[in-house]
Structures are given as structure tokens and as C-alpha cells.
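Asks: Provided below are the primary sequence and the corresponding predicted coordinates.
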Amino acid sequence: MFRGRLPATFAFVRHFGGEMRHHNTEVNHSRIPWDFTQESYKKIDEIMAKFPASRRRSGVIPLLHLAQVQNGGWIPVTAMFKIAKICEVPPMDVFETVTFYAMYNRKPVGKYHIQFCVTTPCQITGCDALIEATEHKLGIKMGGTTKDGLFTIGEMECMGCCVNAPMIVVSDYSNPPNFSYDFFEDLNEESLFKILDNLRDGRPVKVGSQLPNRVWCEPAGSDKDKTSLRLETPPGPYCRDIDAAKK
């Protein structure tokens, strides 16, 4: 039927890291000097001490996180060059890492960076409708920032709380070196708008599930002691008593 040719296929593709190539801007180009602070360099020494000399590239991800925290929520291209030099890798290795992971930002973001999970469980529980409603409420499109600099909205792949879908993560890097990174789960339009309004007005927000009768990930309304899905230290793996085995 296709005479040796593959049929055309069409798919909706989401680009979580934004555009793949770098474009110089007034706030982000290779001529703007950037360096880690002395306090950050102390943390870098601690991080790099964990890896052998032949594996310094293992420091790329934690150093990117450190740069983003120091820089108020995003990573300039000159910070990527600095990290490449410290980790002794080609700059392209750092660029590839930054563009792969959605939690790294390559342009300035608002005080509250709101990222929607768009993986299958959140898709079938209405994340697209929540995104559309949020765009309308804030007057911005995906990837945009409100004029007051308070909110930026974005997308992210699976956040790991699928039983509590749909969900968002809200990060706040506006007070370096401190930052927050909070999950909000079991959302609907009403509960999501309440979170946005509380953040805008500086009121406390409820982190985690937004259902009144759910604590962590247990079935709604159940006794939380009937599930193992709780935030507590898990038991360690079984290991035979070596000393006893030697006798």
C-alpha cells in the first residue's frame, strides 16, 4: 500500500526543557560574568569530595542545582561553562543535562514557579483542563510569567505521586540560598485557584493532598496506619548475621 515508504505519523510532543538551543538575551549571554559565591564553593568542595578524580562529571547535576539556587531559580549559560570547567567535561555535556531535565530553568522565572505534571495518570484526571484554567486566570500561556513577576507556569514529567493525580509542584528560589519545592496533589480547579490566591496574598497554603480526608497516599477516608505508603523511614533490607555465620 505504501510502496516501501513508511506512513506518516503525527504526535503531540511536549518540550519540557524549553527550546533546545541557546539564544543570547540581555540577561543571559556569554559576556555576562558569573561565578559561584564563596559559600557555594564550600559546598562544591563537599560535593566533589564524594567522587573519585576520574568521575568528576558526576558533580554536574548537584552543581546545576546549586547554581540555580544561588541565581534565584534559573541557570545562565555562563554558569554552565563554569560547571563544565569544575567537572572537567565539555560544555555540551552540561548543556545536554540542562535541556533534558524539566527542573532546570534556562531563563528567569517568577517568584512561584508552578509546574504541572502531564504524565498519563495526571492526563486522565484532568491536568490539561487545569492548565487551561490557570492560563486564563493568570493571563499567561505555558512557559510565561505574569507581569508582576509572581508566577511562572510550566510542565514536568512524572512527579511520582500518581495515586494523588492530578498534581503540581511549586518552587520558590526567591530567597537564596534558601528555597522551597512543594507538591500539591488531588487538585481540582477550586483547590488549585485557592492555592494560587493564597500564594498571591501571602497566606499559608496546605502542602500535599488537597482532599480533607487524605493524609498521604492512602485511600481517601481510610486509616493511614493501614497502608505502607507513608513518609517514614523504611525498614532496611534483610542481611544475615555475618558474625554468627563465622562461628
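Replies: Nice, thanks for sending it over. In this text, all values refer to a predicted model and were calculated from it rather than measured experimentally.
Asks: C-alpha from now on. contacts and neighbour counts both.
Replies: Will do.
Asks: could you check the helix or strand hosting residue 137 and say which residues are buried?
Replies: Taking DSSP states H and E as the definition, one finds residue 137 inside helix 127-138. Residues of helix 127-138 classed as buried by neighbour count (16 or more other Cα atoms under 10 Å): 127-128, 130-131, 134-135, 138.
Asks: just the helices in the chain please.
Replies: Assigned by DSSP state H, the chain shows helices spanning 38-48, 60-70, 77-87, 91-100, 120-124, 127-138, 189-201, 242-246.
Asks: list of residues touching the helix holding residue 137?
Replies: Contact with helix 127-138 is made by 116-118, 141-142, 146, 166-167, 188-189, 192-193, as judged by Cα atoms under 8 Å, 6 or more residues apart in numbering.
Asks: at 10 Å instead, please
Replies: With contact meaning Cα atoms under 10 Å, 6 or more residues apart in numbering, helix 127-138 is reached by 115-123, 139-147, 151-155, 165-168, 187-190, 192-193, 196.
Asks: quick check on those residues: which are buried?
Replies: Using 16+ other Cα under 10 Å as the burial test, the contacts of helix 127-138 include 115-119, 121-122, 140-141, 143-145, 151-155, 165-168, 187-188, 192-193, 196 as buried.
Asks: what's the angle between the helix holding residue 137 and helix 189-201?
Replies: 40 degrees (axes from the mean of the first three to the mean of the last three Cα atoms, to 10 degrees).
Asks: for residue 198, the count of nearby residues, please.
Replies: Counted with other Cα atoms under 10 Å, the neighbours of residue 198 add up to 14.
Asks: quick one, what contacts it?
Replies: Applying Cα under 10 Å, 6+ apart, one finds that residue 198 lies in contact with 192, 204-206.
Asks: residue 180: which of the helices of the chain is closest?
Replies: If you check each of these against residue 180 by Cα to Cα, helix 60-70 wins as the nearest, at 9.9 Å.
Asks: got the angle between that closest one and helix 91-100?
Replies: Here helix 60-70 runs at an angle of 70 degrees relative to helix 91-100 (the same axes, to 10 degrees).
Asks: what's near enough to touch the residue nearest the centre of the chain?
Replies: Closest residue to the average C-alpha location of the chain: residue 103 at 3.2 Å, with Cα atoms, centre = their mean. By Cα under 10 Å, 6+ apart, the residues touching residue 103 are 16-17, 65, 68, 73-74, 115, 154-157, 171.
Asks: what about versus this one:
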Amino acid sequence: METNKYKQDINITPELQQRIDELLSHYPSDKKKSALLPVLHEVQDAHDNWLSTELMDKVAEILEIKPIEVYEVVTFYTMYNQKPMGKYTFEFCLTSCCGLRGADDMMEYTCEKLGIKPGGTTADGLFSVAGVQCLGACGYAPMMQLGDFYKEHLTKEKIDQIIKDCKAGNIILHDK
């Protein structure tokens, strides 16, 4: 795996370790790898929404697996970020249903409003925009994911309001 050009402090706080231990308790002790996805979510959430190579190595150490086993998962799923992302990451579904209902236009509009390109992050670190594959909400197209929540039946007006609400700090990102 290519070395990540971004640096990140690894901080496994006692609270994070407690959460990881709680997740591991749901699996047989000889099957720690089974907890990989939820552990990655917890670790990413605790580290500014991204995972450096060094942090992935730490997860491998905790789960007693090879680092490549973590890299394979992180590079496959779009829900894991390998570089710093904005506090608010707009993940637009770009598969068939959303595409036919205008998701590309909504993503392009959002990028124009924020002054960035898809995959980019605003200079203040507040927003990122990304295109992702199916989010499994075809009946609500066009849609995007923002944190743990879906924003559905998107229009330019809804995008404007979401951006305004994010800037005001009125958007909840995680259902915890």
C-alpha cells in the first residue's frame, strides 16, 4: 500500500479502547477480525473521520491481524477515508436510480456552491464532496449521505438549506 502523505496522531484513548473492547466482546476471542468493520468505524470517528496508514496498522495490531487485511477493507469501502475530509462530507449516490434522477447535477451544484471539485475539501476544512456507489435508498433518489443520515429527494433548495444548517452547526452527523 502506498504510504499516506497525510500525517495523523494516533490516539487510542481509554474511552475508545473501552468501546473497541466492548465491540470485541461480541465475537469469539479467536475471531477478532470479525469486528474489523465496526472497529474501523469507531477508530475513524475518533480520529477526525479518516484513517492514516499508521492508524490502520494500529487497528491490525489491536485485532491481531495483518495490516494488509485492514488495508484491503479500507481501500474497498467508500465509508472509510484515507485522507482528511471535511467535517461535513456530502456523499452523493451516483448509481443508476440516483443518476437518472439527477444526482450528478446535485453533486455538481454542491461543488459549485462550495467552490471545490468532487473528492475535494473546502479550504476551511468544513466540507467535502464525494461520489459513492449505491447507498441502498433508490426510492428516495437523488440522495446523499451526510454522516450517519440520508438526505433524500434532493433539490438545489434542499442543498442550499443543508449547507446553511451545516455552517450554523445545526446538523447532527452521528446517531449515537
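Replies: Yep, it's here. Just so it is clear, the model here is predicted, and its values are computed rather than measured.
Asks: any idea what the TM-score is?
Replies: Both chains were compared after superposition, and using TM-score structural alignment, normalised by the length of the second structure their TM-score is 0.90; 173 aligned residues with a Cα RMSD of 2.0 Å.
Asks: coming back round to it: would you point out the most distant pair within the buried residues of helix 127-138 of the first structure?
Replies: Among the buried residues of helix 127-138 of the first structure, 127 and 138 lie farthest apart (Cα to Cα), at 16.3 Å.
Asks: map residue 111 of the first structure onto the second structure.
Replies: Counting by TM-score structural alignment, residue 111 of the first structure corresponds to residue 87 in the second structure.
Asks: separation between the residue lying closest to its match once chain neighbours are set aside and residue 48 of the second structure?
Replies: Among residues not flanking residue 87 of the second structure along the chain, residue 126 sits closest, at 4.9 Å (Cα to Cα, 6 or more residues apart in numbering). Distance, residue 126 of the second structure to residue 48 of the second structure, by Cα to Cα, to the nearest Å: 12 Å.
Asks: give me the common contacts of the two.
Replies: 85-87.
Asks: can I assume residue 68 of the second structure is in contact with residue 56?
Replies: Yes. With contact defined as Cα atoms under 10 Å, residue 68 of the second structure reaches residue 56; the gap is 9.1 Å.
Asks: looking at these two, which has the bigger crowd around it?
Replies: Between residue 68 of the second structure and residue 56, residue 56 has the larger neighbour count (other Cα under 10 Å), namely 23 against 13.
Asks: what range in the second structure matches stretch 142-162 of the first structure?
Replies: Against the second structure, the aligned range for stretch 142-162 of the first structure is residues 118-138 (TM-score structural alignment).
Asks: outside of that stretch, which residues touch it?
Replies: Counting by Cα under 10 Å, 6+ apart, residues outside stretch 118-138 of the second structure touching it are 77-79, 84-98, 101, 103-104, 107-108, 110-112, 114-117, 143-146, 150, 152, 163, 166-167.
Asks: let's see that with 7 Å instead.
Replies: Residues from elsewhere that reach stretch 118-138 of the second structure (Cα atoms under 7 Å, 6 or more residues apart in numbering): 78, 85-95, 97-98, 111, 114, 116.
Asks: number of residues surrounding the counterpart of residue 72 of the first structure in the second structure?
Replies: Counting by TM-score structural alignment, residue 72 of the first structure lines up with residue 48 in the second structure. Counted with other Cα under 10 Å, the neighbours of residue 48 of the second structure add up to 15.
Asks: separation between residue 48 of the second structure and residue 82 of the second structure?
Replies: From residue 48 of the second structure to residue 82 of the second structure the distance is 11 Å (Cα to Cα).
Asks: before we move on, what about residue 127 of the second structure?
Replies: According to Cα to Cα, residue 127 of the second structure stands 16 Å off from residue 82 of the second structure.
Asks: what does residue 113 of the second structure give?
Replies: To residue 82 of the second structure, residue 113 of the second structure is 25 Å away according to Cα to Cα.
Asks: now residue 169 of the second structure
Replies: On the measure of Cα to Cα, residue 169 of the second structure and residue 82 of the second structure end up 25 Å apart.
Asks: now residue 125 of the second structure
Replies: Between residue 125 of the second structure and residue 82 of the second structure the distance is 15 Å, computed by Cα to Cα.
Asks: in strands only, show me the contacts of helix 127-138 of the first structure.
Replies: With strands taken from DSSP state E, the overlap with these comprises 115-117, 151-155, 168.
Asks: out of those, who's nearest residue 25 of the first structure?
Replies: Distance to residue 25 of the first structure across these (Cα to Cα) is lowest for residue 152, with 18.4 Å.
Asks: for stretch 44-62 of the first structure, grab the matching residue range in the second structure.
Replies: Here stretch 44-62 of the first structure aligns to the second structure at residues 20-38, judged by TM-score structural alignment.
Asks: pull out the buried residues from that stretch.
Replies: 20, 23-24, 32-36.
Asks: let's have those residues in a markdown table, adding distance to residue 6 of the second structure.
Replies: Formatted as a markdown table, the buried residues of stretch 20-38 of the second structure follow (distance: Cα to Cα, whole Å):
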| residue | distance to residue 6 of the second structure |
| --- | --- |
| 20 | 25 |
| 23 | 28 |
| 24 | 29 |
| 32 | 28 |
| 33 | 26 |
| 34 | 28 |
| 35 | 26 |
| 36 | 23 |
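Asks: name the nearest residue to residue 104 of the first structure, sequence neighbours excluded.
Replies: Excluding the flanking residues, the one nearest residue 104 of the first structure by Cα to Cα, 6+ apart is residue 98, at 5.8 Å.
Asks: how much space between the one you found and residue 51 of the first structure?
Replies: 21 Å.
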